[in-house]
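Colleague: Please find the sequence and the predicted model below.
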Amino acid sequence: MSTKLSVAIHILSLLDIEAEQHLTSTQIAGSVKTNPVVIRRIMSQLKEAQLIESRIGKKANKLARAPEEITLLDVYLAVHQDELPFGIHQNTELNCVVGSQIQEALDNTYQQIQAELMASLNNVTLKDVTSQIKPV
């Protein structure tokens, strides 16, 4: 599974906890231990979803809303957009009892799991996450 959701939550958590620091994407990349390009790409998605505000060339990245108003569903939808959490393999053998029916069987199951996942993500806020991070 992709780590984009956890990286996006990491970014938002840093912007919340270190709000006075006016962190750049390079500084955030240092915390995540990844390339700043990866951070900028995810931050672009978060900005498009109106979860952060930033200006090119300025140390002005910040949350666009209060952390208690940002749900993990908001973050998930920002970074995964139309991607489903589970993919179903295609081009199965239609002359096989399983191959001919597996997509339909998994589709129903995956739809239920996705609905439960979305409901769970909607019940957790960024504030819920950052309240578990203790100062060092």
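Modeller: Ah, there it is.

Colleague: When you work out contacts or count neighbours from here on, use the C-alpha atoms and nothing else.
Modeller: Will do.

Colleague: Flag every buried residue along stretch 61-78.
Modeller: Neighbour-count burial for stretch 61-78 flags 61-64, 67, 70-78 (criterion: 16 or more other CA atoms under 10 Å).

Colleague: ok, now stretch 18-33?
Modeller: Using 16+ other CA under 10 Å as the test for burial, stretch 18-33 gives 22-26, 28-29, 32.

Colleague: chain center to that stretch: distance?
Modeller: Chain-centre distance of stretch 18-33: 17 Å, with CA atoms, centre = their mean, to the nearest Å.

Colleague: Got another one to weigh against that:
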Amino acid sequence: MQLSMKCSIAVHCLIFIHEAKGIARVTSPLLAESTGCNPVIIRNVISSLKKAGIITVARGTGGAELCMDPSEITLFMIYNALEPKGLSSLIGIHPCSERACPVAQNIQSVLAVPYQKIEHSIRNTMESITLKSMIQDFHCKTGKS
């Protein structure tokens, strides 16, 4: 069970966008250099964040900016922008209900409620983490106030 690396790339980009405000025009080549990712991956991540209304990107000249205050942007919003069905497929159930075995015939219904609880718990945790808190943590680690 692993969250897509696109989420960490997106958080990296969003913190970079926040920190560069008023200092530099944030473009996909600049973000690619910072993240070490291919610019195509960065453009896909930026596109998803833009579609979700988390950032804006100036036409022509480029330059990404946050659309909301970092305190309003949650880790779940970021993750969901990149992986809209990701949380529901985070834990899978193998297909076996057609087998003659009674365990195989019932395992999906046995696991449905526990897996929903896990999904709900993960979502609640991700919704409690804001971009602002991650920026504050970044500042603590870099000694920036």
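Modeller: The structure has been received and is ready for your questions. All values reported here derive from a predicted model rather than from experimental measurement.

Colleague: what's the TM-score for these two chains?
Modeller: After superposition, the two chains reach a TM-score (TM-score structural alignment, normalised by the length of structure 1) of 0.89; 136 aligned residues with a CA RMSD of 1.8 Å.

Colleague: Just the buried residues of stretch 61-78 of structure 1: which are in helices?
Modeller: 72-78 (DSSP state H).

Colleague: could the residues you listed go into a markdown table alongside distance to Thr125 of structure 1?
Modeller: Below are these laid out as a markdown table (distance: CA to CA, whole Å):
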| residue | distance to Thr125 of structure 1 |
| --- | --- |
| Leu72 | 6 |
| Leu73 | 9 |
| Asp74 | 9 |
| Val75 | 10 |
| Tyr76 | 12 |
| Leu77 | 14 |
| Ala78 | 14 |
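
Colleague: which of these sit farthest apart?
Modeller: Leu72 and Ala78 (9.6 Å; CA to CA).

Colleague: what is in contact with those two at once?
Modeller: Counting by CA atoms under 8 Å, 6 or more residues apart in numbering, Leu72 of structure 1 and Ala78 have no contacts in common.

Colleague: Quick one: list the elements packing against the top helix by length along structure 2.
Modeller: The residue-count maximum for a helix in structure 2 (DSSP H) belongs to helix 102-128. Other elements packing on helix 102-128 of structure 2 under the criterion 3 or more CA pairs under 8 Å, 6 or more residues apart in numbering; DSSP states H and E are helix 75-82.

Colleague: which bit of structure 1 covers the helix it packs on?
Modeller: Aligning helix 75-82 of structure 2 against structure 1 (TM-score structural alignment) gives residues 72-79.

Colleague: mean offset of that stretch relative to structure 2 (after superposition)
Modeller: Taken over the aligned residues, the distance from stretch 72-79 of structure 1 to structure 2 averages 1.2 Å (mean CA distance after the TM-score superposition for structure 1).

Colleague: Tell me the spacing between the most far-flung residue of structure 2 relative to its centre and Asn106 of structure 2.
Modeller: In structure 2, counting by CA atoms, centre = their mean, Ala100 sits farthest out from the average C-alpha position, at 40.3 Å. Noted for Ala100 of structure 2: a distance of 11 Å to Asn106 of structure 2, by CA to CA, to the nearest Å.

Colleague: Spit out the residues that contact the two alike.
Modeller: Common neighbours of Ala100 of structure 2 and Asn106, using CA under 8 Å, 6+ apart, do not exist here.

Colleague: Name the next helix or strand downstream of the longest helix of structure 2, please.
Modeller: Remark: after helix 102-128 of structure 2, the chain's next helix or strand is helix 131-142, criterion DSSP states H and E.

Colleague: Show me what that next one is packed up against.
Modeller: Helix 131-142 of structure 2 packs on helix 5-20, going by 3+ CA pairs under 8 Å, 6+ apart.

Colleague: and the angle from the helix it packs on to helix 131-142?
Modeller: Relative orientation of helix 5-20 of structure 2 and helix 131-142, computed by axes from the mean of the first three to the mean of the last three CA atoms, to 10 degrees: 80 degrees.

Colleague: List the buried residues for helix 5-20 of structure 2?
Modeller: 6-7, 9-18.
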